[in-house]
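# what follows is a protein structure lacking sequence information:
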C-alpha cells in the first residue's frame, strides 16, 4: 500500500488502566476515553450491571477535566463492571480491541478498507513480546493500519519532559512503576513496581471520610468510591507550605461541591495519599514505600548513572497530580542523599524534578500526559522514515514477530 506520511494521518495511543489517551494529527484537543468504557456496538453483548454502569458514568462525567473529551457514546455503550486493564495487566483483550476500534473507526473516522493512518502506541516497559505480537496482529489484521510502532511508555515520558536521562515515577490507577532511563536506554533490570496506585488511595480515603461525622451529616447520602475519587481529585493531597507553617491544615475544613451538593471536608483530605509513604495503611506491609523504591531503583544502576537519575525525576500518571505530592516526596528523599560540601563526580545533594516544558503551554500542568506528549513528538520522527516503523509489507512478510525489529 502506498500512503502519504502526512502528520494529519498520524495516530498516537497511550494506554492506561484508568484512561486511554489518543490523538489523530495535531488537534488542539486530546481525546481521552475511560479504560472501563465498553462500546457494545463493536463486540458481543455482555451481562453488565446497569446500576453500577450508571454510577460510573456519573462519576466519570463529573470528574472530567477541562481538556478531557469523553466518548460520544451511543445508547447501548456502557461501562464495564470490571477492569479491562487491571494494575497494568491486560485482562480482557476483546474489550481492549473494542476500545481501540472505537477510537480509530468511530471517533477518528478512519476507514478500515483504506486506512492511511499509521499508529504509534505506548505500552508499559514490562509488557511481554507475546503481548506486543498480539497488538501488532490486531492493528494490522483487524484495523488494516499501514504502519505501527510500539513505544516504551517510560521512555516516552522522559522525552515528554524534555530529557533523555532520568527516573520516571509513573503513579497510575492500579500501580506505580519506577523506571530508570540513561541516554535513551531503559534500565530494565532496575525497574521497581509497587502494587499501589490511585485505586488504593480512593479506597483508603473513603474509609477516612466515613469517619467524618460532620461530613456524613452535611452530605446526607451514602459515601461511595466515586465520591472518594472526586474528593481526592478536587482537594486531596498533602498540606502545602502555608498550611504546614500555620498548622491550620488539620483544623480547617474545606467547602466542596459535588453533584450539586455542598458540604465540608476535614483533615482527612490531607491524609489520602499517605499509603504511598506507608503502604501498611492499605494492608501492604511487605511493600516498600515510594521513597524506598525510588532509592532502590537508582542504586540498582551503575554509579556513573545515578547522578543523572537523581537530577531528572519525572513524576507522571494520574495520581502524580495530587497536591503537594512532589514536595512531600522531595523531602522524604533527602535521607538517601549524600550530604557533603566536597561532593565528588558521583555524589549528589539534591533530588530534582523535571516537568513538561513551558513551551507546551496547553499541557505544562498536565504531568500525567508526559508519555502521550513524548510519543506525539517521537511519532513525527518515526513515521518520517519507513525504516523506523513496521509497515504492512513488513508484517505480511514476517508476521507478528516483525514487531520486535523496529519497536521499543
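Looks like it came in fine. Note that this is a predicted model, so its numbers are computed, not measured. Numbers count the residues shown, from 1 in each chain.
# C-alpha only now, for contacts and for neighbours.
OK.
# could you list the buried residues of stretch 188-198?
Neighbour-count burial for stretch 188-198 flags 190, 191, 192, 193, 194, 195, 196, 197, 198 (criterion: 16 or more other C-alpha atoms under 10 Å).
# actually stretch 178-186, sorry about that
For stretch 178-186, the neighbour count (16+ other C-alpha under 10 Å) marks 178, 179, 180, 181, 182, 186 as buried.
# endpoints of that stretch, how far apart?
One end of stretch 178-186 sits 11 Å from the other (C-alpha to C-alpha, to the nearest Å).
# measure residue 187 to residue 299 for me?
Note on residue 187: its distance to residue 299, by C-alpha to C-alpha, is 12 Å.
# the more surrounded of the two?
Taking other C-alpha atoms under 10 Å, residue 187 and residue 299 do not tie; residue 187 has more neighbours (18 against 14).
# touching, the more buried one and residue 167? I think so.
No: Residue 187 is beyond contact range of residue 167, at 9.9 Å (criterion: C-alpha atoms under 8 Å).
# residues that sit against both of these two, list them.
Contact criterion C-alpha atoms under 8 Å, 6 or more residues apart in numbering; residues shared by residue 187 and residue 167: 179, 180, 181.
# not counting sequence-adjacent ones, nearest residue to residue 293?
Excluding its sequence neighbours, the residue lying closest to residue 293 (C-alpha to C-alpha, 6 or more residues apart in numbering) is residue 192, at 6.3 Å.
# which residues touch that neighbour?
177, 178, 179, 293, 294, 296, 297.
# which of those sit farthest apart?
Spatial extent of the contacts of residue 192 (C-alpha to C-alpha) is set by the pair 177 and 296 at 12.5 Å.
# start to end distance for stretch 145-158?
Using C-alpha to C-alpha, one end of stretch 145-158 lies 27 Å from the other.
# stretch 101-111 now?
Using C-alpha to C-alpha, the two ends of stretch 101-111 sit 11 Å apart.
# can you give me the buried ones in that stretch?
Those buried within stretch 101-111 under the rule 16+ other C-alpha under 10 Å are 101, 102, 103, 104, 106, 107, 108, 110.
# putting a second one here so we can go through both:
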C-alpha cells in the first residue's frame, strides 16, 4: 500500500497518499470541537469545547491528536481497521525526543501501521523543489524555523527557532485595526481574511519609516456591512517579522537570524545556502526578503 503523508501544523493539518507533483487532497483545521459534560452546570449539560492538539508546532494534547488522526486516516484517507498502511510524518525543527517516541508509540499501538517514518520539514521543503542543500525559512502559524540544510542533513547547531508566527501577526493586526477603527467589531475570522488580503511588507526599513506620510488608506466593507479603514496597519504586520520588538520581543528579525544561521555553517556552503534560500508557510507570501 502507498504511504500516507501527514503534516500536522498548529493551524492546519494536511494529509494524503504520497504522490509526486500533487497537492495534498485533505487540508483541514487542526482545532477540534469536542462535546464535553460541564460539571459546573446543575443539569450536567453537554457543551462544545475547542481543543488544539498542536501548539507552536508540537503536539500538546495526545488524546485530541488520536481523535484527529482517526478522523483523517479512517474517514478520509480510507484506511480500514486491520489493513493499515505506512505513514510519513513531517517534523518541525527541534522536536523533542520524547514527543517523537510518543508519536511512534501512538502509530504502532493505536493505529497498527505497517511502517513509520518522520522527516524534518526543512529537508522535505527542499526536496519538493529539487534541492538537497539550501536554507529554509518556515513561517508557521505558531513558530518560525530557520534551518540550513547541507546535502540533505539539517545543521541543527546553526538552526534557529523563533516563538512567533502567523497567529501572533493576526493578533497584532487586530490590535492595530482596533486603534484606528475603535467602533468596528472584528472577530478572528474577519481579521484573518483582512490580513491575507491586505498585509504586506515594505521594500526596506526606510520605506517602512515613511509609511505615515505615504500610505494611502483603503476602505473595506465587512460581510455584516461595517466599513473599516486600513492604512499603515497592513505594513506593521509584515514589519514585525523583521523587527520583533513590534510584538514586544527582544530578538532579531528573520533576515538577521538567517544570516547568523548560515554564518555558523562551514564557509564552503555559504553561497549555496544563500542562493537556495526558500521561504515556506502561508505567512511567507507577504514577504520579499533578500540577502546580499
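Looks like it came in fine. Source: prediction; values computed, not measured.
# centroid-nearest residue for structure 1?
In structure 1, the centroid-proximal residue (C-alpha atoms, centre = their mean) is residue 317; its distance is 3.6 Å.
# which residue in structure 2 aligns with it?
Aligning on TM-score structural alignment places residue 317 of structure 1 opposite residue 281 in structure 2.
# how about the residue lying closest to that match once chain neighbours are set aside, what does it touch?
Closest residue to residue 281 of structure 2 apart from its sequence neighbours, by C-alpha to C-alpha, 6+ apart: residue 139 at 5.1 Å. Counting by C-alpha under 8 Å, 6+ apart, residue 139 of structure 2 makes contact with 145, 165, 166, 279, 280, 281, 282, 283, 284.
# for residue 79 of structure 1, same thing?
Taking C-alpha under 8 Å, 6+ apart, we find residue 79 of structure 1 in contact with 36, 37, 38, 53, 56, 57.
# quick one: residue 57 of structure 1 is in a helix?
Yes: counting by DSSP: H, G, I helix; E, B strand; the rest coil, residue 57 of structure 1 is located in a helix.
# quick one: map it onto structure 2.
With TM-score structural alignment as the criterion, residue 57 of structure 1 matches nothing.
# what separation do you get for residue 143 of structure 2 and residue 180 of structure 2?
Using C-alpha to C-alpha, residue 143 of structure 2 is found at 28 Å from residue 180 of structure 2.
# higher neighbour count, those two?
Higher neighbour count among residue 143 of structure 2 and residue 180: residue 143, with 23 against 15, using other C-alpha under 10 Å.
# ok, that one - contacts?
Going by C-alpha under 8 Å, 6+ apart, residue 143 of structure 2 touches 56, 57, 161, 162, 163, 164, 165, 166.
# need the max-distance pair from those residues.
Using C-alpha to C-alpha, the contacts of residue 143 of structure 2 span at most 14.2 Å, a distance reached by 161 and 166.
# which residues of the stretch 151-300 of structure 1 fall in helices?
In the stretch 151-300 of structure 1, the segments counted as helices under DSSP state H, counting those that start in this stretch are 153-160, 198-209, 213-219, 225-235, 241-246, 290-299.
# deepest of these, which one?
Each of the helices of the stretch 151-300 of structure 1 was scored by mean neighbour count; the highest is helix 153-160, a mean of 28, by mean count of other C-alpha atoms under 10 Å.
# sorry, back to before: now flag whichever of the buried residues of stretch 188-198 of structure 1 is closest to residue 27 of structure 1.
Proximity of these to residue 27 of structure 1 (C-alpha to C-alpha) peaks at residue 198, which lies at 28.8 Å.
# which residue in structure 2 aligns with that closest one?
In structure 2, residue 198 of structure 1 lines up with residue 166, judged by TM-score structural alignment.
# tell me the contacts of the spatially closest residue to its match that is not a sequence neighbour?
Ranked by C-alpha to C-alpha, 6+ apart and with sequence neighbours excluded, the top spatial neighbour of residue 166 of structure 2 is residue 141, at 4.3 Å. Residues counted as contacts of residue 141 of structure 2 (C-alpha under 8 Å, 6+ apart) are 9, 10, 11, 56, 164, 165, 166, 167, 168, 283.
# adding distance to residue 242 of structure 2, write those residues out as JSON lines.
Formatted as JSON lines, the contacts of residue 141 of structure 2 follow (distance: C-alpha to C-alpha, whole Å):
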{"residue": "9", "distance to residue 242 of structure 2": "23"}
{"residue": "10", "distance to residue 242 of structure 2": "22"}
{"residue": "11", "distance to residue 242 of structure 2": "22"}
{"residue": "56", "distance to residue 242 of structure 2": "19"}
{"residue": "164", "distance to residue 242 of structure 2": "12"}
{"residue": "165", "distance to residue 242 of structure 2": "12"}
{"residue": "166", "distance to residue 242 of structure 2": "14"}
{"residue": "167", "distance to residue 242 of structure 2": "16"}
{"residue": "168", "distance to residue 242 of structure 2": "14"}
{"residue": "283", "distance to residue 242 of structure 2": "13"}
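# which of those sits closest to residue 1 of structure 2?
The closest of these, once distances to residue 1 of structure 2 are taken by C-alpha to C-alpha, is residue 9, at 25.1 Å.
# burial measure for the residue mapped onto residue 300 of structure 1 from structure 2, as a count.
Matched to structure 2 by TM-score structural alignment, residue 300 of structure 1 sits across from residue 264. Residues contacting residue 264 of structure 2 under the criterion other C-alpha under 10 Å number 14.
# contacting residues around residue 264 of structure 2?
Applying C-alpha under 8 Å, 6+ apart to residue 264 of structure 2 gives the contacts 157, 158.
# residue 241 of structure 2 pairs with which position in structure 1?
For residue 241 of structure 2, the residue aligned by TM-score structural alignment is residue 276.
# hmm, residue 194 and its match touching each other?
No: using C-alpha under 8 Å, residue 276 of structure 1 is not in contact with residue 194, being 9.2 Å away.
# quick one, what contacts the alignment partner in structure 1 of residue 189 of structure 2?
The pairwise alignment with structure 1 assigns residue 189 of structure 2 to residue 226, based on TM-score structural alignment. By C-alpha under 8 Å, 6+ apart, the residues touching residue 226 of structure 1 are 55, 56, 59.
# rerun that using 6 Å as the cut-off
By C-alpha atoms under 6 Å, 6 or more residues apart in numbering, the residues touching residue 226 of structure 1 are residue 59.
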